[in-house]
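Student: Give me a 3D structure for the following:
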Amino acid sequence: MRDLLDGLDDEQRTAVLAPSGPVCVLAGAGTGKTRTITHRIAHLIATDAHPVSEIMAVTFTTRAAGEMRVRLRALGAPGVQARTFHSAALKQLRYFWPTAVGGQLWPLLENKLRLVAMASRRVGSGTDAATLRDLAGEIEWAKATLAAPSTYQAAAAKALRDPSVAPETVAKVFEVYESVKRDAEQLDFDDLLLHTSAILEDNETVAREFRARYRCFVVDEYQDVTPLQQRTLQAWLGGRNQLTVVGDANQTIYSFAGASPKHLLEFDKTYPEASVIRLENDYRSTPQVVTLANRVIAGAGAGHRFRLKLRAVLPDGPQAVFSEHPDEPTEASEVSAKIAARIEAGMPASSIAILYRINAQSEVYEKALTEAGVPYVVKGGQRFFARAEVRQAMTLVRRAAESAPETHERGGPVLIDQVRELLGPIGLSDDPPPPGALRDRWDSLLGVVSIAEELADAGNEPGLRELAAELEQRSEAQHAPTIEGVTLASLHAAKGLEWDAVHLVGLTDGTLPIQYAETPEQVEEERRLLYVGVTRARTHLHVSWALSRTAGGRRSRRRSRFLTGIAPDAPARAGTGRCRVCAGPLITPGEIKTGRCHNCPSSADPQLVEALKTWRRQRSADDSVPAFVVFSDATLLAIAERRPTDDAALLAIPGIGPTKLDSYGCEVLAVVGRTR
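Tutor: So this is what the prediction gives:
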């Protein structure tokens, strides 16, 4: 028992020792969330609050679930069910379907787009790849938010969704898709949760058996649950309150998919007796990274009472580096050169990441890294356990395990040597081949060896049989090992991961925040994405952006508005100047005149603007000239923003030369002076 509390800080210890439920753990990035969760589960078991068989832990990614199982096994609790929502529901459906529905569980759709195309064709809609992808996305959103075909349009309008396909068409395709799928007796991913919750809600016999088995639930990343996942959780609980939820509202980044932090933020209203514990000591990142992260999220303004502010615990590290580049190829080339230098200095490639807003940004970095001779892994590519060489390696391990005698030599070092010997003939050489297909294969096989090394580190003298079982379990859970190479990932895909050095690239307005983020809520979700990106870095953080997409292109981009007041002002480029607010380039004559981007807020006093307009009306009438001949609106706004106090300050405003200074200077300065 004492061992389970050793090494925990006061906040973590409070979370571990809290009663079995209801408990809400507000855990900031890098605060030891997984450690706290797993120690809490192990403590519940050690104190006989719940046996292993009664506990179910659910999270959002197979990797997180796999990591949780590995840690629980090390804590002496190997039998705890730690799964994703969908994996847990699939296991339950396989067991209960014959009783609740009859027959064997319907097969899971391998490719949803085939049925979406069939449905789209029947209603006369498009069947090109982009349209089908958008239709599938809308159907997934609808099911995640519990919208039926008949209620989709109203739900989409309420959520301010703007699909590329007309909402009425989406509703028709959705209806036909569900009908075709039902006739074919197939299930899609979302059906796993829909059917699980429906069976537990409607079948008392099944519900009684399930709830007698599982009595305690732990839910990770609770800020990102969808209404469908919440409904499933409530069906699992059946009105009970043996529930621990863990989340961070600052990291809510999946609203576009139907997720909502509402259930986390209102947890103590749902359960007035709940214990609410805050974890804010950041053990991942240096004070420089933590400070920057807090400044990014502080830009959202006044936050909810559940918002966390991280406290740095680690020693000082280097300051974050900000850099501007003329174009994307130059940005990618310079980032790759810096990474190559880090690797040359001894930093492992797998401890470095390049993070971007959209997957399309990866191409220029893949090219630049290849040219720099730097190995990389694109997160979101082919799954590790789906690769041909990994399947071949698993077959070799399984066959060797089956043929090995019971007295076969065992133990960590022996196991690792056996695996290397098995995989040698299929491409695992002592030295890595050059970048290319052979190197990709070599990296995959080395990943299999790394799983054997992890198993060996866990002790108990593992052999080939234990490794074969571990590989099968990881394959089922898609719990892939870390492959040696720089990680290329979107900010969404980077959630839950961390690296020693992180390069946040392409941070321009229109990319982050993304161009279609229009409402204040959508823009703030984009800010949280940047926060997630910053908090992935342990020590080194490099933030960059490019003014043009292509080499030699027009440099019309501006750095992200989220960097205003955070990134240092860049030197002005000849002929453009910089925005006084965000330091982005000034492009249009109006921007140059005011010294401010059109996206940045004006600092002008409305009373002064009105006073200047009143003066201009009178003066234009006295001179019998149009008002714009005196001063344009843009010049008046620039005067109101800069509030000049002398002739030199007036002359510094574009649009005011010596002639206009002589004609109007004294009067303008007087108007400005009267409104101070």
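
Student: only C-alpha atoms for contact and neighbour calcs from this point on.
Tutor: Noted.

Student: show me the biggest strand of this structure in terms of residues.
Tutor: strand 537-546 (DSSP state E).

Student: other SSEs contacting that one?
Tutor: Judged by 3 or more C-alpha pairs under 8 Å, 6 or more residues apart in numbering; DSSP states H and E, strand 537-546 is in contact with helix 287-298, strand 321-325, helix 328-344, strand 499-504.

Student: The helix or strand just after that strand: which residues count as buried?
Tutor: As assigned by DSSP states H and E, the chain's next helix or strand after strand 537-546 is helix 589-594. Within helix 589-594, the residues that count as buried by 16 or more other C-alpha atoms under 10 Å are 590-594.

Student: To check against the first, give me the structure of this:
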Amino acid sequence: MDEFIQRELNPPQQEAVRHTDGPLLILAGAGSGKTRVITYRIAHLIHMHGVLPQNILAVTFTNKAAAEMRQRIEGLLGNAAMSLWMSTFHAACVRILRREAEAARLSPQFVIYDTADQLTLLRQCMKESHIDSEIYAPQSIMRRISTLKNELMDSDTFIQEAGDFGLDEIVSHVYPLYQRRLQDHGALDFDDLLMRTVQLMRRHPEVLERYQHRFRYILVDEYQDTNMAQYHLLNLLAERYRNLCVVGDDDQSVYRFRGANVRNILNFERDYPDATVVKLEQNYRSTGTILEAAGAVISKNDRRKEKTLWTENERGIPIGYFCAQDEVHEA
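Tutor: From the prediction side, this is the model:
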């Protein structure tokens, strides 16, 4: 396995894969082979250090990314990969909440409402509260509730802190009713999955301890896209063994509108002062010209982790641009 890693990976990738215990920040620039590093790191932990697959939690943001990662791991380890916890954040939370339904005060058969279900229920709650959906857009109220849940603010807390004017006043009426109606239907929405899991861990130390012992090694992809709820969940789970490996690139943080907080990755070394930092700066995807242009733009950001992407690829053709007079000309 070690000879294979030495042959297949560049030196920084090898360092990231061979690192075993303690917090690890992998700053992975675009096209730097981060998925390969994550999968080889998992294989290395299992094959070289005897870590049981069921003691590893690997989370990412999309089902597609999780499936690709699992496929690669199975290619390296075969059936040993079957007991890995490898999924999206939400899928991992569903699994935990169903297992711990009694402590979480849920039915194990709870249903999960998608966006359409949420909007339908929210409109019903607005009607019940005599709030005109022509004046206050249901989508705006739903986005606000989503933000509150991602910030771990439940409806009871929000009622105490909400202002008595504007959108928050409306939300203070709708949010508690919306949560009661979800409960009546035996349902959770996507944001509940994260919030309720964090609440479960905080309120039941024995449950938290059980999952801390289970997840002795935690790996997180696209860490720059995590929100507050995900941040706190990861830190709770990693608190005992502190074997938290996060992979990401603050330069690629583009989901603030969905609650992502780039400070999670920027402050990782503050949260874990003993963290090892590995930079993956060799790009395998782009030409030198593209990397120079991208570097010139992103270097203007004064709140970033310093990194310089480079490539052994050819320089490529010069970058062209087109200035349109208006949207018709652009089309």
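
Student: just to revisit the earlier point, can I get the buried residues of helix 589-594 of structure 1 in TSV including distance to residue 116 of structure 1?
Tutor: TSV is the format used below for the buried residues of helix 589-594 of structure 1 (distance: C-alpha to C-alpha, whole Å):
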residue	distance to residue 116 of structure 1
590	48
591	47
592	50
593	52
594	51
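
Student: OK, contacts around residue 123 of structure 2?
Tutor: With contact taken as C-alpha atoms under 8 Å, 6 or more residues apart in numbering, residue 123 of structure 2 is in contact with 133, 138.

Student: ok, now residue 611 of structure 1?
Tutor: residue 671.

Student: does it belong to a helix or a strand, and which?
Tutor: Here residue 611 of structure 1 is assigned to helix 606-623, by DSSP H and E.

Student: what range in structure 2 matches that helix?
Tutor: Counterpart in structure 2 of helix 606-623 of structure 1, with TM-score structural alignment as the criterion, is absent.

Student: now swap in stretch 650-663 of structure 1 and tell me
Tutor: Using TM-score structural alignment, stretch 650-663 of structure 1 pairs with nothing in structure 2.

Student: got the contact list for residue 503 of structure 1?
Tutor: Neighbours of residue 503 of structure 1 in contact, by C-alpha under 8 Å, 6+ apart: 335, 352-355, 541-544.

Student: now residue 41 of structure 2
Tutor: Per C-alpha under 8 Å, 6+ apart, neighbours of residue 41 of structure 2: 16-18.

Student: mean distance, the strand or helix carrying it to its aligned residues in structure 1?
Tutor: Element membership for residue 41 of structure 2 (DSSP H and E) is helix 34-49. Here the mean offset of helix 34-49 of structure 2 against structure 1 after fitting is 1.0 Å, by mean C-alpha distance after the TM-score superposition for structure 1.

Student: on that earlier part again, now go through the contacts of residue 41 of structure 2 and say which are in helices.
Tutor: Counting by DSSP state H, the part of the contacts of residue 41 of structure 2 found in helices is 16-18.

Student: Most neighbours among those residues, please name it.
Tutor: When these are compared by neighbour count (other C-alpha atoms under 10 Å), residue 16 ends up highest, at 24 neighbours.

Student: In structure 2, which residues correspond to the longest helix belonging to structure 1?
Tutor: Ranked by residue count under DSSP H, the longest helix found in structure 1 is helix 437-457. Alignment note (TM-score structural alignment): helix 437-457 of structure 1 is unmatched in structure 2.

Student: Check the contacts of residue 41 of structure 2 against residue 74 of structure 2 and report the nearest one.
Tutor: When those are ranked by distance to residue 74 of structure 2 (C-alpha to C-alpha), residue 17 comes first, at 17.1 Å.

Student: any idea how far residue 120 of structure 2 is from the residue nearest to the closest one when sequence neighbours are not counted?
Tutor: Spatial nearest neighbour of residue 17 of structure 2, excluding adjacent residues (C-alpha to C-alpha, 6 or more residues apart in numbering): residue 41 at 4.2 Å. According to C-alpha to C-alpha, to the nearest Å, residue 41 of structure 2 and residue 120 of structure 2 sit 44 Å apart.

Student: how about the helices of the stretch 151-300 of structure 1, start to end?
Tutor: With DSSP state H, counting those that start in this stretch as the definition, the stretch 151-300 of structure 1 shows helices at residue ranges 152-158, 167-183, 189-202, 204-213, 227-237, 262-265, 267-270, 287-298.

Student: Would you reformat those as JSON lines and include mean neighbour count?
Tutor: Shown next, in JSON lines, are these (neighbours: other C-alpha atoms under 10 Å):
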{"stretch": "helix 152-158", "mean neighbour count": "16"}
{"stretch": "helix 167-183", "mean neighbour count": "18"}
{"stretch": "helix 189-202", "mean neighbour count": "19"}
{"stretch": "helix 204-213", "mean neighbour count": "14"}
{"stretch": "helix 227-237", "mean neighbour count": "20"}
{"stretch": "helix 262-265", "mean neighbour count": "20"}
{"stretch": "helix 267-270", "mean neighbour count": "14"}
{"stretch": "helix 287-298", "mean neighbour count": "20"}
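
Student: Alright, calling it a day.
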